[in-house]
Structure formats: structure tokens, C-alpha cells
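J.: Here's a sequence, model it:
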Amino acid sequence: MKKSTQISGLPIISILDGNQVGKVKSLVINPDKGSVDFLTIEHEDFQVSVKAIPFKKVVGIGEYAVTVDSESAVIDLNEIPIANQLVNKKIKITNTKVMTRKGELIGEIVEYFVDQDTGHILGMELKVADKEVALSSESVVTFGKDIVIVKEDAASYFLNSVEELEGKVEDEETIPVIQEGQSLEDEEVKALKYKQIQLLNGKKATKNILDKNGNVLIFEGTVLTTDLIEKAQEEGPSIVVELSMNVEA
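T.: Purely as a prediction, here's the structure:
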């Protein structure tokens, strides 16, 4: 999780050749998706047109730099109408008033927080009366240019710490698990197992995965196949959980 201010101004480095592509000028927000879709670039050579990097092309956001695979990740916004439209909407979030759908003004946004892997906006830090609280983006109805609209009961979901935001947004890559003793119809079980295979297939095990008898079922470094995942499923839910927690792309 990163503050927007931790991303703005960072150098953008091309991993391929080690060159600095430029600096992050601004975060381009997609208000419909509640995400940062592009990072615009500040560079002395980019005076005529606006250049940007799609967030999905970002390899990593560290303390000192944003990294991309190569300079080919840079696009000209004038050539991408949708991206250009998002820039022109000028959604900034920080220093924006927060109002409920019924028109009650509840505070002002001090900062917002972004998932550095997906670009999703996890939530915001608000100044409410004489204190600061955090609010998950789950309560947001509309990210507007002048006002952020939230649900009527948003105040009941205030968090005391921004660190709590990371636990409020469900991970889209969560592996579904069939619990021991859970009674499900055959088709539902098949659907859950198929979903597990979809999410794990092609990923690499980062440790040895043992079967119920303590024998190595999947060795560290093994790229998972459908057959291996099915073997883990046959061993039971606890083995699937262990596997899902110890894989990498």
C-alpha cells in the first residue's frame, strides 16, 4: 500500500537498460473503477505531448523509484483516447470534500492510498472535525472532480488507522477453499476446484509442499500444472491452502 504522495515525483527506471525514463508527474484516476490507471511522466524532452505509463505496465513501486520493463511501456496520451479522457477529468481526490448521498458534508480528504500491485484505491485518510480517520473505498459511491460521494452510513465504517485499510479490500486472487466436512453439491465442488486450478496453474512453488504423510508432494521451484494441483486437491483442503500461500507468478 502506498500513499499517493509516495508515488508522485519518483524517478521512473527502465529495467532493460537502466535508464531513467522521467519522473512521475501525476496519478491518473479512473473514477468508475476506483483505481489509478496511468502515471503521467515529467521529462524535459516531453514538452509537446503528454506521456504516460499504464499502471499495469509498472513492475514495482519502491521507496526510491518506479520500475518498468523498458521504455516501450511509455505511451502518448493523444494516441489513447480513453487515457486522454481520464486525464481531462482531473480527478485528484486529495483536498476534496467528502459528502454522503443525502448531502451531509462529513470531512475532507487528506491523502489516499493505492495498492502498488493493482492500482486499486484502497481508501482515504479524512480530516473529520478535529481528528483524522481512515475510510475504505468500499464506502465510496462516486469519485468526483469536486466532491467524493460516500454511502450514508460511511461514518460508521471509519477506521482509526490507515494500516487497517489493507485488510478491508478482498484480494481478487484469493484461492477458494473447500472446508473439511463442508457439504456441497457435486457441481459446486467441481466449480471450486476448477477455480483453484485456474488461479494456481503456471505459478511456481516457493517451498516444498508436503502431503498428509509428510512426504514431498511438490518440490520448491516446481511450476504447477493441472495434474499437480489436482494431486494437492486429493490430499485435502489444508494442503491446497498451504500451496496457495507459497506460490509466485
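
J.: make it CA atoms for all contacts and neighbour counts henceforth
T.: Noted.

J.: residues contacting His120?
T.: Taking CA atoms under 8 Å, 6 or more residues apart in numbering, we find His120 in contact with Lys33, Gly34, Ser35, Val36, Val114.

J.: Where does Gly132 fall, secondary structure wise?
T.: I think there's a mix-up here, since residue 132 is Glu and not Gly. Per DSSP states H and E, Glu132 falls inside strand 131-136.

J.: if we can go back for a sec, derive a PyMOL selection command for the buried subset of the contacts of His120.
T.: Buried residues among these (16 or more other CA atoms under 10 Å), as a PyMOL selection:
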select buried, resi 34+35+36+114
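
J.: that older thread, would you mind listing the buried residues in the strand holding Glu132?
T.: Going by 16+ other CA under 10 Å, strand 131-136 has these buried residues: Glu132, Val133, Ala134, Leu135, Ser136.

J.: following that strand, which helix or strand comes up?
T.: With DSSP H and E, the next secondary element past strand 131-136 is strand 140-143.

J.: compare with the first, here's sequence two:
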Amino acid sequence: MKKSTEIVGLPIISINDGVEIGSVKSLVVNPEKGSVDFLTIEHEDWQVSVKAIPFKKVIGIGEYAVTVENGNAVIDLNEIPIANALVNKKIRINDTKVMSRKGQLIGEAKEYYVDDETGNIMGILVAVKEDEKILKSGQILTYGKDILVVQEDAMNHFIESVDDLLSESKPLENAEFEETAPNDLENIKNKQAELLKGKRVTKDIAGISGETLIADGTILTAADIAKAQNEGPSVFVELTMNTQG
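T.: Just a heads-up that it's a prediction; the model follows:
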């Protein structure tokens, strides 16, 4: 799960092409579904048209970058009416008023939390007088341009910790399954490894210590990719941007 502000500004990396496509300019909210459906792209060469990536095309959202399989994930919103309509609705959530369905002003939304696997909005951070509270998305009736309309008794459903959002998002499975199921981070790493495996490295990749971790010309194996992932996001992104094949 990520805050919206943790996603905006991240570089977008094409794993197959080893290039930075641009950076995340904004999150496009679908008010009917209560989800982030697209990430718009900031790129100095794209001043006229609005480019975006469908959230379902995102492989992973890390602390350093958003990764996609290749440049084909990028779409022109002007050519897709439904997507363009969502952008024009300008649903921003942050800094909008939070009001009950009977018109009581509850506070102001300061942040929202996104499931980085599905794009679903998990909850919002609400400034209430001198305090801040978290409200689960199930309490939200309407995502509007200027106002979020919530259930009448929403104030009785505030939670204190973001961890409560995480626990609610977990499927109800038996304990044995939970012990053996890979976590979200492991799933992302596996996807990234599959896309890079067999590619040729085009320059020496240095580890955190400065010593060569993966030599120029190496044909990447799962072990090589794991080494880069374990070194941290900056080393892994350096690897993805310097491969061919």
C-alpha cells in the first residue's frame, strides 16, 4: 500500500527497454470504482498530448521507481475517450472537503492510500479540527471534484492506524495458506526477474560498496538479478536501464 504522494514524482522504468519513460505526474481516480485507473506521465517531449499508463500495466511500485514491462504500456489519453473523460473529471481527493450525506462537514482529506497491486483506494487521511483520522474507503459514498461524501455515521468508523487498512485488505485464508503464500514484494521481484532473465548487461553494474556486482556482457540469470535486487532499488534500476536483448 502506498500514499498517493509516494507515487507522484517517481520515475517510470521500462524493464524490457532499459529506459526511463518519464515520471508520474498525477493519479487518475475512477470515482465510480474508487480506484486509481491511470498514472499520467510527465515528459519534456510530450507537451501537447497527455500520455498515461493503465494501472493494470504496472509491474511494481517501489520506493525508487514505477516499473512497466515495456514502452507499449504507454497510451495517449486523447485517443481513448473513456480514459480522457476520467482525466477531465479532475478527481483529486487531497485537499477536498469531507461531508456526510446529510450535509455535516467532517473535515478535509489530506491524503489517500492506494493498494499498489490493484489500484484500489483503501482509505483517506482526514484532518478533523486539530486531529487527523483515517477513514476506510468503504465509508465513502461519492468521490467528487470538490467534496467527498461519506456515510452519515462515518465519524464512528475512524481508525487510528494505517495497519488497520492493511489487515482489512488481506483475504480471509487459512493459516497454512498464509504461511506459504508469497508476499506482495516477492511477487514484484519475481515479475521483474522474469522480464530481465536472459538479457545482456551493457555496462559494469556497481554495488553499494562501489565494487563491480555484475560485469558488462553478463547474460543475466536469476541469481544475478537477485544480487541486484538485494543491493537496493538504486542498483536494481541501474541494472534495468543497462540491458539489451
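
J.: Work out the TM-score between the chains.
T.: The TM-score (TM-score structural alignment, normalised by the length of the second structure) is 0.71; 183 aligned residues with a CA RMSD of 1.5 Å.

J.: Ile188 of the second structure and Gly62 of the second structure, how far apart?
T.: 9 Å (CA to CA, to the nearest Å).

J.: For the residue nearest to the spatial centre of the first structure, which non-adjacent residue is spatially closest?
T.: Centroid-nearest residue in the first structure: Thr118, 2.8 Å away (criterion: CA atoms, centre = their mean). Nearest residue to Thr118 of the first structure, sequence neighbours excluded (CA to CA, 6 or more residues apart in numbering): Lys56, at 7.1 Å.

J.: my read is that neighbour is in a helix, agree?
T.: Yes. Per DSSP: H, G, I helix; E, B strand; the rest coil, Lys56 of the first structure lies within a helix segment.

J.: what's the spacing between it and Ser49 of the first structure?
T.: 21 Å.

J.: Between those two, which has more neighbouring residues?
T.: Lys56 (14 against 11; other CA atoms under 10 Å).

J.: show me what contacts the more buried one?
T.: Asp37, Thr118, Gly119 are the contacts of Lys56 of the first structure under CA under 8 Å, 6+ apart.

J.: Could you identify the helix or strand that succeeds the longest strand seen in the second structure?
T.: Counting by DSSP state E, the longest strand found in the second structure is strand 19-30. Once the chain leaves strand 19-30 of the second structure, the next helix or strand it forms, by DSSP H and E, is strand 35-42.

J.: What helices and strands are in contact with that next one?
T.: Packing contacts for strand 35-42 of the second structure, counted by 3 or more CA pairs under 8 Å, 6 or more residues apart in numbering; DSSP states H and E, involve strand 19-30, strand 51-54.

J.: TSV please, covering those strands and showing mean neighbour count and distance to Ile124 of the second structure.
T.: TSV is the format used below for those (neighbours: other CA atoms under 10 Å; distance: least, CA to CA, whole Å):
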stretch	mean neighbour count	distance to Ile124 of the second structure
strand 19-30	21	13
strand 51-54	21	22
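
J.: just so I know, which of these lies nearest Leu196 of the second structure?
T.: Leu196 of the second structure lies closest to strand 19-30 among these, at 13.1 Å (CA to CA).

J.: what angle do that closest one and strand 35-42 make?
T.: Strand 19-30 of the second structure and strand 35-42 meet at an angle of 140 degrees, taking axes from the mean of the first three to the mean of the last three CA atoms, to 10 degrees as the criterion.

J.: Show me the helices in the first structure, by range?
T.: Shown for the first structure, the helices assigned by DSSP state H span residues 4-7, 81-89, 186-200, 226-235, 237-244.
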